[in-house]
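Chemist: Okay, structure incoming, though there's no sequence with it:
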């Protein structure tokens, strides 16, 4: 017998209609797909939509990170090596590795970012509207260290 299950009562279920999007760095909107509080801190997943020209400074953090490109094209610097990722591609960034990304393709890029362990997602909810010196200070509270400028356009 097939019993109906209320999926909203299950762990890790978040319906699209319930997602909250927010501004992060200039040109980027984020939503937290899975919060670390839902995984006992093991991981978190965020989705971003990055407009043309959006870029992160080169940085490190203790978390391992995987980016999966859902739409668009994004340039990544990983330990100084440059890669161009397009729809369907993924990149693994070991914790402690210098990295940055830039959308210079002329169209928005949509990405999923998986962090393990989780917890850093809270930083992104606090970064909107801050100037670089404030971002550097906030990031350091979450174990993220800005080590250089964004990738050149």
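Modeler: Here it is on my side, so go on. Everything numeric in this text was worked out from a predicted model, so none of it was measured.

Chemist: all contacts plus neighbour counts: C-alpha atoms, from now on.
Modeler: OK.

Chemist: From residue 131, how far out is the spatially most central residue of the chain?
Modeler: Compute the mean C-alpha point of the chain, and by Cα atoms, centre = their mean the closest residue is residue 113, 4.2 Å away. With distances taken as Cα to Cα, to the nearest Å, residue 113 is found 23 Å from residue 131.

Chemist: same deal with residue 62?
Modeler: 23 Å.

Chemist: again with residue 115
Modeler: Taking Cα to Cα, one finds residue 115 at 24 Å from residue 131.

Chemist: helix/strand/coil for the closest residue to residue 20 other than its chain neighbours?
Modeler: Excluding the flanking residues, the one nearest residue 20 by Cα to Cα, 6 or more residues apart in numbering is residue 31, at 5.9 Å. Following DSSP: H, G, I helix; E, B strand; the rest coil, residue 31 is assigned to strand.

Chemist: adding another structure so you can compare the two:
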């Protein structure tokens, strides 16, 4: 299939997925681009994924607020205008800062993130989440929980 031009406006966004308390909107899926994926992530203060890794590169651009990023034993605060790149296989996590965060995340061509987020939204509805269920879903899509 040949990729086609993609034009997305706030009025045409897909429903935001609930992924462990974060609202994640798929702006461009692998199916749409035949390559990378782009997500708009909005997380309330304190939300964010546990330490994990996956088979794809992931980059974050902070639009509003701040987020504490942890990777390779380094903990840094990313504020509005910050860009963070995490190579495939790197164990990383983040926590949304005071007042929450709004950021873009962009993944590389091997990404299964849209499928991962959609499945978590559909199958993990209780908080705190069933960790064994998260591990099973992650394994399905090339992501691994744990430090």
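Modeler: Noted; the coordinates are in hand. Everything quoted here is computed from the prediction, not taken from an experiment.

Chemist: ok so, going back, does the residue nearest to residue 20 of structure 1 touch residue 47 like I think?
Modeler: Yes. Counting by Cα atoms under 8 Å, residue 47 is a contact partner of residue 31 of structure 1 at 5.4 Å.

Chemist: Mind jotting down where the helices sit in structure 1?
Modeler: 121-126, 132-141 (DSSP state H).

Chemist: Onto which residues of structure 2 does the shortest one map?
Modeler: Structural correspondence for helix 121-126 of structure 1: residues 114-119 of structure 2, per TM-score structural alignment.

Chemist: what about residue 25 of structure 1, neighbour count?
Modeler: As a burial measure, residue 25 of structure 1 scores 19 neighbours (other Cα atoms under 10 Å).

Chemist: cool, and residue 129 of structure 2?
Modeler: Counted with other Cα under 10 Å, residue 129 of structure 2 comes out at 12.

Chemist: Leaving out sequence neighbours, find the closest residue to it.
Modeler: For residue 129 of structure 2, the spatially nearest residue (Cα to Cα, 6+ apart) is residue 20, at 7.4 Å.

Chemist: so the one you found touches residue 48, yeah?
Modeler: Yes. Using Cα under 8 Å, residue 20 of structure 2 is in contact with residue 48, at 7.3 Å.

Chemist: Tell me the residue in structure 2 aligned with residue 86 of structure 1.
Modeler: Checking TM-score structural alignment: residue 86 of structure 1 goes with residue 79.

Chemist: Return the most buried member of the helices of structure 1.
Modeler: helix 121-126 (a mean of 17; mean count of other Cα atoms under 10 Å).

Chemist: That helix vs structure 2, mean deviation?
Modeler: Its aligned residues in structure 2 lie a mean 0.9 Å from helix 121-126 of structure 1 after superposition (mean Cα distance after the TM-score superposition for structure 1).
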